[in-house]
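Peer 1: Would you be able to build a 3D model of this:
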Amino acid sequence: MSRPVLAVGALGGTIASTPSAAGGSAVVPTAGAAELAAAVPGLADLAAVRATTLARLPSPSLAETDLLGALAWARAEVGAGAQGVVLTQGTDTLEESAFLLDLLWDSPVPLVLTGAMRAADAAGADGPANLLTAARVALAPASAGRGVLVALAEQVHAARWVSKTDSMAPAAFASPSFGPVGRCVETEVRYAAPPPRRAAALAVPGDRAPAARRPRVPLVATHLGDDGFVLGSLDLAGVDAVVVAGLGAGHVSTAMADVVGQVAAVVPVVVATRTGAGPTARATYGYPGAELDLLDRGVLGAGWLPPVKARLLLWALALTGPLDRGRVAAALAEHGAP
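Peer 2: Next comes the predicted model:
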């Protein structure tokens, strides 16, 4: 019986990191996809692996265009017969990469992201175990049709809900609002429910966004005592939309609300909650800067999307044309709710 084909692509990150100099403790991404796959006991018995090094970058240096390139690679691998696709990268931006790819992934074949919290030479390095888990998830029949998944620490998360919730802990990922969708126990992948309904994938004009058409969607976080200085300082020329990481259920100060309204008269503005879980409110609070006031000023609530994912939704939407409030509202209704 022939083994299934598994495509493994590597972008860099801690999972690919080794000491930068002899005797030093600081690590940098150096390993490629073939080296990562070779370090996983039992992976070659599980599947015929096609390994491709896409980049050797720390994840803070990844850009949306790098992910569009990874998307093109993953689609080509599926077209060439891969039954599952795994992408490795650094954990700092992994939740954002997974969500952006999920917005654009239009295949039932599983695309699974994984990484590591400990470098390859560290005691208790978690990279090989996470890569093996991701491979099992990618090849599991029950993973089909679930879109992009994230597999770390033997848990499976949906790209829409996963977040990095700890800066250094080995178990750094969670889905705060709804929990993981599955687990890998021994060698089996188990899901608690059938695949959910998936929103239609957003269109991508070619494999990469031309430099001249790369969308620009700033993200501004508010805070205690914010008078709107940072938001009001933005040069809106060339800006497609703005996301505000709001307080509580999507709130800002009275002074900030005036500035938000002024910006919303020029480009679409979306307010998300910075709390890390739960949605923006729609009809609870009516004071200046609360959701009812912001809605009256033309601002949109991000629903269940955290600020970084709301920003990516607008960025991907802007790839295919100018944004207006109607387009953004429709996209948030489709992608910002369970």
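Peer 1: rest of the way, CA atoms for contacts and neighbours
Peer 2: Noted.
Peer 1: residue ranges of the helices in the stretch 51-200 of the chain, please?
Peer 2: Using DSSP state H, counting those that start in this stretch, the helices of the stretch 51-200 of the chain run over residues 64-79, 94-104, 127-139.
Peer 1: For S25, find the nearest of those.
Peer 2: helix 127-139 (17.7 Å; C-alpha to C-alpha).
Peer 1: related to what we said a few turns ago, with respect to burial, which of the helices of the stretch 51-200 of the chain scores highest?
Peer 2: Each of the helices of the stretch 51-200 of the chain was scored by mean neighbour count; the highest is helix 127-139, a mean of 26, by mean count of other C-alpha atoms under 10 Å.
Peer 1: same for that one, what does it pack against?
Peer 2: strand 5-12, helix 33-38, strand 84-88, strand 111-114, strand 148-152, strand 182-185, strand 188-191 (3 or more C-alpha pairs under 8 Å, 6 or more residues apart in numbering; DSSP states H and E).
Peer 1: With respect to A277, which of the ones you listed lies nearest?
Peer 2: It's strand 148-152; of these, that one is closest to A277 (C-alpha to C-alpha) at 17.9 Å.
Peer 1: Compute the inter-axis angle for the closest one and helix 127-139.
Peer 2: Angle, strand 148-152 to helix 127-139, by axes from the mean of the first three to the mean of the last three C-alpha atoms, to 10 degrees: 150 degrees.
Peer 1: could you say what helices and strands strand 148-152 packs with?
Peer 2: Applying 3+ C-alpha pairs under 8 Å, 6+ apart, one finds that strand 148-152 contacts helix 94-104, strand 111-114, helix 127-139, strand 155-158.
Peer 1: ok, back up a step: show me the one of the helices and strands packed on helix 127-139 that comes nearest S253.
Peer 2: strand 148-152 (35.9 Å).
Peer 1: The closest one: how far from the chain's middle?
Peer 2: Centroid separation for strand 148-152 versus its chain: 10 Å, with C-alpha atoms, centre = their mean, to the nearest Å.
Peer 1: How about residues contacting it?
Peer 2: 98-99, 101-102, 105, 110-116, 130, 133-134, 137, 156-159, 162, 171, 173 (C-alpha atoms under 8 Å, 6 or more residues apart in numbering).
Peer 1: To compare with the earlier structure, here is another sequence to fold:
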Amino acid sequence: MPDTASSTTPPHLLLAALGGTIASTANHSGGVAPALSGAEIAAAAGLGRIWPDLQADFTQVSQVSSANVTLDMLFDVVELARTTEAHGIVLTQGTDTLEESAFGLWLLNDSGTHIAATGAMRNPTLPGADGPANVRAAALTALSPLVRNLPASLVFDDEVHDPRFVRKSHVSSTAAFSSGPVLGAIGWLSEDALRLPHAPAPTAPSPFAGLPRPDSLAKVALAEVGMGEPEETLAGILESGFAGAVISGVGGGHVPEHLVPAATRLGEAMPVVLASRTGSGASLRSTYGYLGGEIGLLESGLIPAGLLDARKARIVLTLALSFGLDPAEAFAHFG
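Peer 2: Below you'll find the predicted structure:
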């Protein structure tokens, strides 16, 4: 029998469901939409064959598609984690924003109960639906003592990923998630056991751990810069009442020189984080000194995203502004 958080008491799992492909069935549209409950999702995973004495609880946090998952829902999941007696939690949702949810939980979950986030690429009406296997792997991860010191993980296709680096890298493959090209998965599932040879070293607590839930969430814009990007892309943010912005720049975090005045004005009006659109590596700080390079942009007051891609940087900036923290200090944790 697999190791669990306790060898003397029956394993206790909480499955929190948000909807997504893993919960989708056919409807009148000719397509599929979220409808199945967490209990129905878990039933297909055969968890009782791993732990005959498993105690499983189910909470339907929401029933939505990936694009409709919100930070507020993640706060609800963290509140569940703070109050549950379960040894581990599996969160099921749609895959399109799964990387963001896993990272949000990594930042917010201070409960000491691990949350393994998962989903499916093939809905239950299709041959080879992957949801049951992913839930099984996520349950094995969440209940393992190996993850006791990790707030969250993303578990998919029998791989375990660090939420800070994972991203969805394919539209339809069942191996849709990657933490490459540098890091890779931190572990995997084999023969109903978790192997975690690349677990991250202990780090400083998240700057948001232990803070009370904010009354409201700040609005933060995300703008990706491409070849010939018009100035109106950034000017529109300045005129739309945002509290902050993330610029997803080319390469190491660069913008065309004609955008420098607009980026500078934006940084004078609100906190602006400079990230790289590549999605891997770290944004540069001191290499390129040409107009539009990162040296000048950072000197003008923009904040480097460090190891975070633009989407995850947006989550950090949203939380920092919502909690009333200094954004630069929050991003120093990810330098």
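Peer 1: Mind checking the helices of the stretch 51-200 of structure 1 for the one nearest to L312 of structure 1?
Peer 2: That would be helix 94-104 among the helices of the stretch 51-200 of structure 1, by C-alpha to C-alpha, at 6.2 Å.
Peer 1: Give me the mean deviation of the closest one from structure 2.
Peer 2: Once fitted to structure 2, helix 94-104 of structure 1 is off its aligned match by 0.7 Å on average (mean C-alpha distance after the TM-score superposition for structure 1).
Peer 1: I would like the range of structure 2 that aligns with that helix, please.
Peer 2: The alignment of helix 94-104 of structure 1 onto structure 2 (TM-score structural alignment) spans residues 98-108.
Peer 1: ok, now stretch 260-277 of structure 1?
Peer 2: The alignment of stretch 260-277 of structure 1 onto structure 2 (TM-score structural alignment) spans residues 263-280.
Peer 1: can you tell me which of the helices and strands packed on helix 127-139 of structure 1 comes nearest to T280 of structure 1?
Peer 2: strand 148-152 (24.2 Å).
Peer 1: Could you work out the end-to-end span of stretch 87-99 of structure 1 for me?
Peer 2: 13 Å (C-alpha to C-alpha, to the nearest Å).
Peer 1: now stretch 146-163 of structure 1
Peer 2: By C-alpha to C-alpha, one end of stretch 146-163 of structure 1 lies 18 Å from the other end.
Peer 1: coming back round to it: show me what the match of helix 94-104 of structure 1 is in contact with.
Peer 2: Taking C-alpha under 8 Å, 6+ apart as the rule, stretch 98-108 of structure 2 contacts 66, 71, 74-75, 78, 115-119, 150-154, 163-164, 166-168, 206-210, 311-312, 315.
Peer 1: Check the residues you listed for burial and list the buried ones.
Peer 2: 66, 71, 74-75, 78, 115-119, 150-154, 163-164, 166-168, 206-208, 311-312, 315 (16 or more other C-alpha atoms under 10 Å).
Peer 1: And A290 of structure 1? What does it align with in structure 2?
Peer 2: Applying TM-score structural alignment, one finds that A290 of structure 1 aligns to G293 in structure 2.
Peer 1: Neighbours of its match, how many?
Peer 2: 24 (other C-alpha atoms under 10 Å).
Peer 1: Setting aside sequence neighbours, what's the nearest residue to it?
Peer 2: Of all residues beyond its chain neighbours, the one nearest G293 of structure 2 is H254 (4.9 Å), with distances taken as C-alpha to C-alpha, 6 or more residues apart in numbering.
Peer 1: Equivalent analysis for A201 of structure 1, please.
Peer 2: L104 (4.9 Å).
Peer 1: distance of the one you found from L67 of structure 1?
Peer 2: In terms of C-alpha to C-alpha, L104 of structure 1 sits 10 Å off from L67 of structure 1.
Peer 1: And the helices in the stretch 201-338 of structure 1?
Peer 2: So, for the stretch 201-338 of structure 1 - with DSSP H, counting those that start in this stretch - the helices run 229-232, 254-264, 291-296, 307-318, 325-335.
Peer 1: before we move on, back to that, for the helices and strands packed on strand 148-152 of structure 1, give me TSV that also has distance to T14 of structure 1.
Peer 2: TSV is the format used below for those (distance: least, C-alpha to C-alpha, whole Å):
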stretch	distance to T14 of structure 1
helix 94-104	11
strand 111-114	11
helix 127-139	8
strand 155-158	19
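Peer 1: Looking at those, which is nearest to G286 of structure 1?
Peer 2: Nearest of these (C-alpha to C-alpha): helix 94-104, 31.9 Å.
Peer 1: counterpart of the longest strand anywhere in structure 1 in structure 2, which residues?
Peer 2: Counting residues, the longest strand found in structure 1 (DSSP state E) is strand 48-57. Mapped onto structure 2 using TM-score structural alignment, strand 48-57 of structure 1 spans residues 55-64.
Peer 1: Mind reading off the mean deviation between the matching stretch and structure 1?
Peer 2: Relative to structure 1, stretch 55-64 of structure 2 is 1.0 Å off (mean C-alpha distance after the TM-score superposition for structure 1).
Peer 1: For that stretch, which outside residues touch it?
Peer 2: 10-20, 34-35, 37-39, 73, 76-77.
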